[in-house]
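Engineer: got a predicted structure plus its sequence, pasted below:
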Amino acid sequence: MQCASILKNDRILWTALAAKTLFEKARGLMFRAKAIPLLFDFGRDGSRANAIHSIFCPVFDAVFLNERKRVVCIMENVKPFQLLLYSQKPCRFLIELPQGESRKVKMGDSLRWG
């Protein structure tokens, strides 16, 4: 996995691993002892089509962003073994974070990475 620095107003919030392959995206945080920042690109805006799960995952926060990289949904303290989690608004990107880290952003914030 490649690393991506995720910024808000030119300040680095997190250095995330970018899940690129189907296997990396499917695994996500599964079987990890604790959550680490992970970045997902679903390839297009969607909602239910871009659903996630928390099977065999530690507790984590999830930040969903639209194609313009604006925050459209924040889920805090996602518990393990939830089968279907998705943003009510269309999203293209997801950042999975350690518990409590989503407090660094709010709805509508614009993030960037390269």
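Structural biologist: Noted; the coordinates are in hand.

Engineer: all contacts plus neighbour counts: C-alpha atoms, from now on.
Structural biologist: Will do.

Engineer: the residue most central in space within the chain: which element?
Structural biologist: What sits nearest the mean C-alpha location of the chain, by C-alpha atoms, centre = their mean, is Ile95, with 1.8 Å. Using DSSP states H and E, Ile95 maps to strand 91-98.

Engineer: hold the first one in mind and look at this next one:
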Amino acid sequence: MQINNSTKGTVLAETFEECRTWWEQTKGMMFRPVVVPLVFYFGREKTIRLHSWFCPGEMDLIFLDENWEVVEVYSQWEKRSTYTSRNPALFLLELPADTVAKSKTEVGDIVQIVK
């Protein structure tokens, strides 16, 4: 399975892990040796509060609504910091740093999971 930006025709990730449960979402990127693509599924659109303590490095964040439309991006999120989304989101992508720049992903783009 891969994650695509169908608006731009670019690939965001060739593979990814899903974070659906409370425990998977709590653990997220923590204690991993490298940043790997993660897809978080929340039960409802909400403001998302994050921290990057115990994470391996910088990452890009893409916040999506119920239609998988990008509602917010945050590039180069530094480890050992916090971030709160400005917009409610139903899904969150945590991706290796520079993914947003390389894929030219921006607010309004549509993201697609390809199985």
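Structural biologist: Yep, it's here. What you see is a predicted model; the values in this text were computed from it and never measured.

Engineer: tm score of chain vs chain?
Structural biologist: Overlay of the two chains. TM-score (TM-score structural alignment, normalised by the length of the first structure): 0.84; 108 aligned residues with a C-alpha RMSD of 1.6 Å.

Engineer: corresponding residues in the second structure for the strand holding Ile95 of the first structure?
Structural biologist: Taken onto the second structure by TM-score structural alignment, strand 91-98 of the first structure occupies residues 89-96 there.

Engineer: superposed on the first structure, what's the mean shift for the matching stretch?
Structural biologist: By mean C-alpha distance after the TM-score superposition for the first structure, the fitted stretch 89-96 of the second structure averages 0.5 Å away from its aligned residues in the first structure.

Engineer: what sits up against the strand holding Ile95 of the first structure?
Structural biologist: Strand 91-98 of the first structure has contacts (C-alpha atoms under 8 Å, 6 or more residues apart in numbering) with 34-47, 50, 59-67, 69, 72.

Engineer: go on, stretch 30-48 of the first structure?
Structural biologist: By C-alpha under 8 Å, 6+ apart, the residues outside stretch 30-48 of the first structure that reach it are 4, 14-20, 25, 28-29, 50, 54-60, 66-67, 86-99.

Engineer: and if you look at stretch 12-28 of the second structure?
Structural biologist: 1-5, 36-42, 95, 99-100, 103.

Engineer: one more pass at 7 Å, please.
Structural biologist: 1-5, 37-41, 99, 103 (C-alpha atoms under 7 Å, 6 or more residues apart in numbering).
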